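Q: just coords:
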C-alpha cells in the first residue's frame, strides 16, 4: 500500500484505508510513487480486489500479545525446548530450523489492522459501510446456527419433496418469529424459552364445572411478556 511507503507503520485509532490488493503475488496494482491510495475499479484493476483496512488500538494490543506468544513459541521450537510442530515464524534453512524474520516483521507491521476484501466499488458503498456490513454478518451466522440447534431443523427424516418443503417452511417461519422475539425482548431465543417454559396454568374440572388458575409470573418473566406485548392471563 502507498500508506506504508509514505507513513510507515503509523496509524491512528479508528483510521480506515481504502485501497486495492492484488489477486496474485506477481500482480502490481499500487504505485508507491503516488501518495494517495488508488480507488478500486473493476475495469482499471482486473487483477485486484478492493481492500478496506481498519486500525484499532485495542486490536493492536491484542495482536501484539498474540505475536509475542507466537514468537516465544517459535524460538522455543528452534532451540529444542519444545517439540517440533508446525509453528508460525519457524522456517527451515540449510536443514536447520530458524526464525522467519521476514514473516515476523510483516506481521508486526500489520498489528492492529483488519482487512475487508470486496468487489463492491467505492462509488456504490463507502469504506465505513463495507466494515459495518461485515460486522453485521454475525446475524447471518447466528441464523444458520439457530435452525440447527434451537429450532431443531435437523435431523430431517422426510423423503418426499412436499414433506421436506413443509418442514423447511415451518423452520423458517419459526426462525422469523424467533428473530422477532429476540429483537423485541433483547434476549437470545434460548434464554426466552428457558425463562417462559416453566410458566404453566392449571384447569381443574369438578362435577361438570371447570376453573383455570393462571401461573404466578415473576417480575423477570413478566418483563419479557411485556416486551412481547403478551397480556397477563385474564386480561
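A: Arrived safely. Keep in mind it's a predicted model, so treat the numbers as computed, not measured. Numbering: from 1, shown residues only.
Q: rest of the way, CA atoms for contacts and neighbours
A: Noted.
Q: wait, residue 199 sits on residue 217?
A: Yes. Between residue 199 and residue 217 a contact is recorded at 7.1 Å, counting by CA atoms under 8 Å.
Q: the two: who's more crowded?
A: Set side by side, residue 199 and residue 217 show unequal neighbour counts under other CA atoms under 10 Å, the larger going to residue 217 at 16 against 12.
Q: just say helix, strand or coil for that one.
A: coil (DSSP: H, G, I helix; E, B strand; the rest coil).
Q: that one and residue 22, how far apart?
A: Between residue 217 and residue 22 the distance, using CA to CA, to the nearest Å, works out to 60 Å.
Q: now do residue 98
A: 29 Å.
Q: again, but for residue 173
A: From residue 173 across to residue 22, the span is 43 Å (CA to CA).
Q: comparing the two, which residue is more hemmed in?
A: Using other CA under 10 Å as the criterion, residue 173 and residue 22 rank with residue 22 on top: 17 against 11.
Q: I figured that one hits residue 47, correct?
A: Yes. Proximity of residue 22 to residue 47 meets the contact threshold set by CA under 8 Å, at 6.0 Å.
Q: can you name the next helix or strand after the helix or strand where residue 21 lies?
A: Taking DSSP states H and E as the criterion, the element that holds residue 21 is strand 16-22. On the C-terminal side of strand 16-22, the closest following helix or strand by DSSP H and E is strand 48-55.
Q: residue 9 against residue 109, yeah?
A: Yes. Taking contact to mean CA under 8 Å, the distance of 5.8 Å between residue 9 and residue 109 places them in contact.
Q: and the helix or strand containing residue 131 with strand 16-22, angle?
A: When elements are assigned from DSSP H and E, residue 131 belongs to helix 127-135. Between the axes of helix 127-135 and strand 16-22, defined by axes from the mean of the first three to the mean of the last three CA atoms, to 10 degrees, the angle is 80 degrees.
Q: one more structure, for comparison:
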C-alpha cells in the first residue's frame, strides 16, 4: 500500500512524499522534493501519482491547457540545480563584510573566495567546485588574467579597509599579531621562498606570513615576507602600514614573547604605540625572589599576581612600563612534569645509559658531562610563573592578562587558514601568484570567521551540512518550476543568523 502526502517543513515550504506501508505497520518514506507555490506543489504531486501508477496515464499538472505540451512517459527535465542555502549564505557574509564594494563588484574574486571555503583546491579545479555549486563560473583564461590583479598591494589594502570597518577599530583598539610559515616542495630558494626557521623543523624553502587580527581573532591584514626573515622583524612594518592605511593614531599591540626583541620594543615606543607583550624571564624576577624570601615555607597561592614597575630613566626614550607576574598551579604542574622528564633523561645520558641528545639540563665541559643542577633549580623556581609587560598607563592586571590570553584567537585563525582553507600555496611558484593566492585565502578567512561568529558552528561543519541541500528548477510541461530540499531546523537557524545584518561579536 502506498499513498501521496504533503508535509510542512521547518522553512515553511511544503514537502511532497510517497509513503510505502505494509500490513505489519512498517513504513518507507520517499521524498520527492519541496516547494512553496501551489503550481510547483501540484507538479510534485503529479510526479508522485505518476510513480504510483507505474508510468501509466497522463501527467496532470493543473496548468493552463494552452501552455501544456505532451510530456510522454519520460521523467521531468531538471533545468538547473544549485547549493542555494550554502552559496547564498556565503554571498551574504561576503557582502556584509563590504568586500563586493571594496573590489568594485569583481565576480571572479567572489567566486574564487567562496569556492575556497566550499572546497580548497587549485584555482583550475575551483571551476569544478563552482559548477557543482550550480554557479555560472568564469573561464580558466579569465581566471588567470584576473589573478594578477589580486597580488597588488592596493587590492589587499581595500580588503583590509573593509575588515577594519567591520571590526569597528578605533583609537587604542587591541590588535593581535603573530607569524607562521608556509613551506614549498622545492629544492632551492629563489629570494622569496627561502629556507629559514621552521616550528615544524622543515628544511624546505618557505615564506613567512604575518597575520594581524582584532581582539576576537577577526583578520585585519596579512603580509608575506621572505622565508629566512626573522619573525621579530615582521611585526612593526605590518602594524605601521596598517595604521597608516586606516589613519589610526594608536593601537595596543598584543603579541607573544617570542615576537619581541630589543629592536621591536624600541620601534614600538618610537612609533608612540602601546603594547601588551609576553615578558621573557631569563632570570628569576626580583618580586618573585622577594615573595619567596618573605614566605619561605608557604606554597604559592594559585593565581597570585606580583607587580614589578619598570619606570623610565632620564635617558630612556620610552614610557613607564610595568610587568605583571602571575602564578597558576596548573601551569606549574605541567612545567614541573616536563622538567622531571628532562632531568631523568639527562641523568641517564650522563650515566651513559642512553645517547646524549638535545637536553638543556646537560652541561658539557670539555668531554665531561654533568647535570646542570643550577639550571634545574632556576627552572623549578620559575615553574608556574608567566610575565606580561605593558606600557599602558595604569592598567589593571586582569585587563593585561586577559588581553594576552586572547592570542589563542589568532592561533585559531592560523589553524583555519592552514587546514580548513589550505593556505599553503602548493600550485604557485612566482611571488605574484603566491601573493594573489594569499589575498584569496585572507578574504576566505574573513568570511569564514564571520560565519563562525554568527552561527556558533565551525566553518567545516557549516559547509558540510549546508552543501547537501539544493534548489532545483524543473521543466514541467513547458513551465519552469522550482523545488527545494527541506532544511532542518538547526541549519535554518544558522542561515537566519547569517542573513541578519547586525554584527554578532
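A: That came through, no problem. Keep in mind that this is a model prediction, so the values were computed, not measured.
Q: ok, back up a step: list the buried residues for the strand holding residue 21 of the first structure?
A: Neighbour-count burial for strand 16-22 of the first structure, with 16 or more other CA atoms under 10 Å as criterion, is recorded at 16-22.
Q: try stretch 146-161 of the first structure
A: Within stretch 146-161 of the first structure, the residues that qualify as buried are 146-147, 151, 153, counting by 16+ other CA under 10 Å.
Q: could you do stretch 10-17 of the first structure as well?
A: Of the residues in stretch 10-17 of the first structure, those buried (16+ other CA under 10 Å) are 11, 16-17.
Q: need the next SSE after the helix or strand containing residue 170 of the first structure, C-terminal direction.
A: If you go by DSSP H and E, residue 170 of the first structure is part of helix 161-185. Following the chain from helix 161-185 of the first structure toward its C-terminal end, the next helix or strand by DSSP H and E is helix 189-196.
Q: that next one maps to which residues in the second structure?
A: Correspondence between helix 189-196 of the first structure and the second structure is established over residues 459-466, with TM-score structural alignment as the criterion.
Q: what does the matching stretch rub up against?
A: Contact partners of stretch 459-466 of the second structure, identified using CA atoms under 8 Å, 6 or more residues apart in numbering, comprise 83, 85-86, 117-118, 420, 448-449, 451-452, 491.
Q: between those residues, which is nearest residue 177 of the second structure?
A: The shortest approach to residue 177 of the second structure among those belongs to residue 449, at 16.6 Å (CA to CA).
Q: from residue 140 of the first structure, how far out is the counterpart of the closest one in the first structure?
A: Alignment note: residue 449 of the second structure maps to residue 179 in the first structure; criterion TM-score structural alignment. Distance of residue 179 of the first structure to residue 140 of the first structure, given as CA to CA: 11 Å.
Q: and those two? which has more neighbours close in?
A: When neighbours are counted by other CA under 10 Å, residue 179 comes out ahead of the other of residue 179 of the first structure and residue 140, with 17 against 10.
Q: burial of residue 314 of the second structure, as a residue count?
A: Every residue meeting other CA under 10 Å relative to residue 314 of the second structure is counted, giving 7.
Q: actually residue 343 of the second structure, sorry about that
A: A count of neighbours around residue 343 of the second structure, defined by other CA under 10 Å, yields 19.
Q: tell me which residue is most central in the first structure.
A: Centroid-nearest residue in the first structure, with CA atoms, centre = their mean: residue 138, separated by 4.4 Å.
Q: how near is the aligned residue in the second structure for it to residue 178 of the second structure?
A: Taking TM-score structural alignment as the alignment basis, one finds that residue 138 of the first structure is matched in the second structure by residue 408. Using CA to CA, one gets 10 Å for the distance from residue 408 of the second structure to residue 178 of the second structure.
Q: helices or strands up against the host helix or strand of residue 236 of the second structure?
A: Secondary structure assigned from DSSP H and E places residue 236 of the second structure in helix 235-246. The criterion is 3 or more CA pairs under 8 Å, 6 or more residues apart in numbering; DSSP states H and E, and the helices and strands that helix 235-246 of the second structure contacts are helix 153-167, strand 206-214, helix 262-270.
Q: in the first structure, what stretch matches the second one?
A: Here strand 206-214 of the second structure fails to align to any part of the first structure, judged by TM-score structural alignment.
Q: how far away from the center of its chain is that strand?
A: Relative to the centre of its chain, strand 206-214 of the second structure is centred 12 Å away, using CA atoms, centre = their mean, to the nearest Å.
Q: helix, strand, or coil at the residue mapped onto residue 80 of the first structure from the second structure?
A: Aligned by TM-score structural alignment, residue 80 of the first structure pairs with residue 352 of the second structure. Assigned by three-state DSSP, the conformation of residue 352 of the second structure is coil.
Q: and for residue 352 of the second structure, the neighbour number?
A: Residue 352 of the second structure has 11 neighbours, counted by other CA under 10 Å.
Q: now the one 10 residues further on
A: Residue neighbour count, defined by other CA under 10 Å, stands at 22 for residue 362 of the second structure.
Q: repeat for residue 395 of the second structure
A: Taking other CA under 10 Å as the criterion, the count of residues near residue 395 of the second structure is 11.
Q: check which helix or strand it maps to.
A: Of the helices and strands defined by DSSP H and E, none includes residue 395 of the second structure.
Q: sorry, back to before: tilt between the strand holding residue 21 of the first structure and strand 48-55?
A: An angle of 150 degrees separates the directions of strand 16-22 of the first structure and strand 48-55 when computed by the same axes, to 10 degrees.
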